[in-house]
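> I'd like to go over a predicted model; first the sequence, then the structure.
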Amino acid sequence: MKFIHGSDIQCGLREISPIQIAVAYVGIDWKAYIVPEKLQDIVVSPTVGTNPAAIVEIAEAIGWEHVHFLDNLHAKIYLGEHSAAVGSFNLTANGLSAEGLQEAGFLVEDARTLLELRARVDDYRQQAAMAYPTTSAKLARLAELRALWDRAIKQGVIRNDARATALDAYRPVSGDEIYVCWGLGNIAYTDQIVSPGTVKNSMSFLESDMVRSDRWILCWTSTSSGHPDKRYHPYWLHIDEVVEGGAQEVPYTKVAVERTGRAELSPPFEITDAARNALYAVLNSGEFPEFLDHHETWSVEPTLPRLPAFLRAMSEAARRTTVSPPESDEALVHEFDARIREAMDISLSKKYVKTTIDGLLKKYSPVILAKRLVKPNSDIRSGLKSLAKHGALHLSFESIMLETCFASLFNKNDLDCARFNLREADPSYRPPLA
């Protein structure tokens, strides 16, 4: 038996190469302290202190049948083939980095003691099998732990050690872990909303919708047709609280609220260009009508059973985008042409702009015309002011140029001029992200 402490613990665990572990807490850096490929079985406490993302990683590596939950586990036992470590150290950076807590323990090679330790770990595993006998039971507990973990971070109880997650690496563990919803615009609150000045973001629902706190909403903007408006970037909203009767817009009076002044959380996955495009592709696919804004009264409830399939479809769409060649400039130019001509047809029919624009479009392609017209102090600004007057700046060359999907057709000066012109026409107008 050898006494170990500080940095000796890391060295000892590497020498042991644990194949079985019984430990209270597991952190996001668990792979740094053991040989992941050697691990066969683990018993862990699914309570705050264990990072839920680490549990998902371990389950993917060794299978859920080899991950066991025991709520009141406090032991720390690391079993290798010929030796073991026992002590105060959890499988976390705080316990093993030698820069956090002061930890100590023993390395064991005595055959009899190893048999006793294996028997003890077997007993923990049997208790865990009674507490959480199925993968479904483990996933349900993990979903609760994720909510508790996020709440603890928001309240400053624990440090956020999460890493950014890509869409294809995201693994949901419950059916209502996130909601995918279109935004209802600005919400007029009732006096049920306490301290409205601290509301960072909000979303309203039917009173009958079973929306829960400590969940995430993937928010997107809808067009009049009910499909996503690609001019606007989707965003995440974390639900800190749910307030019944919090909004004046009947029937959408239940409000999910995110507050200011709380620690930042890492969202379920990053909304990269690939994730955004995948979201819009799935919403436009026709396979998930429950999510679209074309119902007389929209409810989140019908979307919940469809969420696993929806997220799988998003991941597949993102992977196709990643592995396929990027859209050619020619195809992008063609799409920009179509968008501009559609916008100008509407503007001309409503007399927002002069008919001279029609002649210019016959003479120049929309991309070339945009570069010629969108300049400081150019003649287009009279048309832009007219669009602003009628609340139709989204039909302008400038606004369409700034749509994320078209920004690559223009240089920085073109886009800066577009933003400048829009601010001049209407300082309150929020252009699309580019």
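That came through, no problem.

> please count neighbours and contacts with C-alpha atoms only from this point.
Noted.

> distance of Arg171 relative to Asn284?
Using C-alpha to C-alpha, to the nearest Å, Arg171 is found at 23 Å from Asn284.

> hmm, I typed the wrong one, I wanted Ala309.
15 Å.

> who has more neighbours, those two?
More crowded of Ala309 and Asn284, by other C-alpha atoms under 10 Å: Asn284, with 15 against 12.

> how far away is the nearest residue to that one once chain neighbours are set aside from Ala281?
Nearest non-adjacent residue to Asn284, counting by C-alpha to C-alpha, 6 or more residues apart in numbering: His227, 6.6 Å away. Going from His227 to Ala281 by C-alpha to C-alpha gives 10 Å.

> out of these two, which sits in the busier spot?
Neighbour count, other C-alpha under 10 Å: between His227 and Ala281, His227 has more, with 19 against 16.

> got a list of what the more buried one touches?
By C-alpha atoms under 8 Å, 6 or more residues apart in numbering, the residues touching His227 are Leu283, Asn284, Leu292, Asp293.

> turn these into JSON lines, including secondary structure.
Converted to JSON lines, the contacts of His227 look like this (DSSP: H, G, I helix; E, B strand; the rest coil):
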{"residue": "Leu283", "secondary structure": "helix"}
{"residue": "Asn284", "secondary structure": "coil"}
{"residue": "Leu292", "secondary structure": "coil"}
{"residue": "Asp293", "secondary structure": "coil"}
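
> let's bring in a second one:
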Amino acid sequence: MRLIHGTDIKSTIRDISPTSIAVAYVGIDWASYVSPDRIKEIILSPTLGSNPYAIVNMVKYIGWENIYFLDNLHAKIYLSASQAAVGSFNLTANGLSAQGLEEAGFFIEEKEEIDGLRVLIEKYKDKAKFAYPTTESKLERLAELRALWDRAVKTGGIRNDSTEDELKDYQPVASDEFYVCCVWGEIEYSEQVIFPTTIKDSVSFLEGDEIQPDRWILCWYARNDGYPDHNRKPYWLHVDEVISNGAVHVQYTKIAVERNDRSPLFAPFELTPTVISALWTVLNSDRFLNFLGNVEPWSISATLPLLPVFLQALKEELVATSNSSIMPIEPLRQAFSNRIREAMDISLRKKYVTHSIDGMLSRKHAVEVAKQLVQPGAELKSGLKKLAKANALQLSFESIMLEKQFQPLFSKHDLEYARFNLLEISPTYLPPERN
């Protein structure tokens, strides 16, 4: 048995290369101090000293079946087949970096002591299995811990040492870890909001909607028809508090508030251009009608059961987009605009269309002009008739909208309207599959 302290602790644990660990707390940089590929099992305390994001990261290496939760665990044991270290040091930077707390313990090689530690580990595991017998029970506890952790970071009680995930790596620990909500405009606050100057942002809901604090809202702007407004980027809002009757509105009176006097948190995942493109495609697909802004009255309650499926669809669309030639949304919008401009120049030169449409393009983006022009029930435009007569329908808004590469810019209904118009004007015309 040998006393270890200071920098000797970190080097000793690396030499031991533990396979079984029992510690109170784990930190986000746990893999810097032990070999993830060597660990077979770990027992830890799922309380406000363990970083919940570190625990999620551990699952990738050893699986939920080898992670055990024991609330009142305070021991620190690092055990391999023939060596061990015990002492005061958690699996955190404070415990092992020699730059935080003053820690000390013992390095052990004696077989009798090693066997005793192995028996003790098994006792801890038995207690942990009784406390949290299933993966579901662990996830439920981890969701509570994540909410506590985020709240502590927001109020300055804990340093934010986590990082923002990419969508492909994001693993939720609760089905309602974040909501998906369309937003429209400014909210007028009622007298229930005592300090409106502390509000950074807010979203309003029906009074009966069950909005929980310490959740995230993925906010996206809706057009008048309820589908995404591609001109405005989605964003994250963290729910610091929920205020009933906080908004002056006939229906949507409950508000979820993010405060401006709290420390920032990392959102569940980064909203990159490709993620935004995937979000638009999923919302435009009409697979999740309850999420759209044309539901009256709109309620978050109708979306909650579908959140896991929505997240899976978002990830699948991201993979599909990454594996195809589809561009992120902003470059794709620009490509559509260029394509329309090219077609418009030809149509104007040959007098298929009037300058009125060209004027619309000078005031609005080509995507919005297309949505405005290609509508159901309207009399077919004379320009479309002229294009059909000249055998030049490939220059029409409808035809260009239906080109495969541009379809993610439009809702299912937009595309159906375009097909309907083309079939009405020329039943035999097939839009080209350009890329």
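Right, received. Where do you want to start? As the structure is a prediction and not an experimental result, all values here were calculated from the model.

> TM-score for this pair?
TM-score for the superposed pair, counting by TM-score structural alignment, normalised by the length of structure 1: 0.78. Supporting figures: 362 aligned residues with a C-alpha RMSD of 2.8 Å.

> the contacts of His227 of structure 1: which two are farthest apart?
Asn284 and Asp293 (11.5 Å; C-alpha to C-alpha).

> what about the equivalent of Tyr179 of structure 2 over in structure 1, helix or strand, and which?
Per TM-score structural alignment, the equivalent position to Tyr179 of structure 2 in structure 1 is Tyr179. Here Tyr179 of structure 1 sits within strand 178-182, counting by DSSP states H and E.

> show residues contacting that strand.
By C-alpha under 8 Å, 6+ apart, the list of residues contacting strand 178-182 of structure 1 from outside reads 215-222, 291-293, 300, 303-304, 307.

> the following helix or strand past it: how far from the chain's middle?
Of the helices and strands lying after strand 178-182 of structure 1 in sequence (DSSP H and E), the nearest is strand 199-205. Per C-alpha atoms, centre = their mean, to the nearest Å, the displacement of strand 199-205 of structure 1 from the mean C-alpha position of its chain is 17 Å.

> which residues touch whatever helix or strand comes next after strand 199-205 of structure 1?
Per DSSP H and E, strand 199-205 of structure 1 leads on to strand 216-220 as the next helix or strand towards the C-terminus. Strand 216-220 of structure 1 is contacted by residues 177-183, 228-229, 232-239, 267-268 when judged by C-alpha under 8 Å, 6+ apart.

> just the buried ones from those residues?
Burial by neighbour count, 16 or more other C-alpha atoms under 10 Å: within the contacts of strand 216-220 of structure 1 this picks out 177-183, 228-229, 232-234, 236-239, 267-268.

> now the helices for structure 1?
Under the criterion DSSP state H, structure 1 contains helices at 8-16, 52-62, 93-96, 111-131, 135-154, 273-283, 307-323, 329-349, 356-363, 366-373, 380-389, 397-401, 412-425.

> from these, which stretch is densest packed?
Among these, ranked by average contacts under mean count of other C-alpha atoms under 10 Å, first place goes to helix 397-401 (a mean of 26).

> what is it packed up against?
In terms of contacts (3 or more C-alpha pairs under 8 Å, 6 or more residues apart in numbering; DSSP states H and E), helix 397-401 of structure 1 is packed against helix 329-349, helix 366-373, helix 412-425.

> who touches the nearest residue in space to Gly87 of structure 2 that is not next to it in sequence in this structure?
For Gly87 of structure 2, ignoring the flanking residues on the chain, the nearest one in space by C-alpha to C-alpha, 6+ apart is Gly105 at 3.7 Å. Gly105 of structure 2 makes contact with Leu3, Ile4, His5, Ile9, Ala85, Val86, Gly87, Ser88, Phe89, according to C-alpha under 8 Å, 6+ apart.
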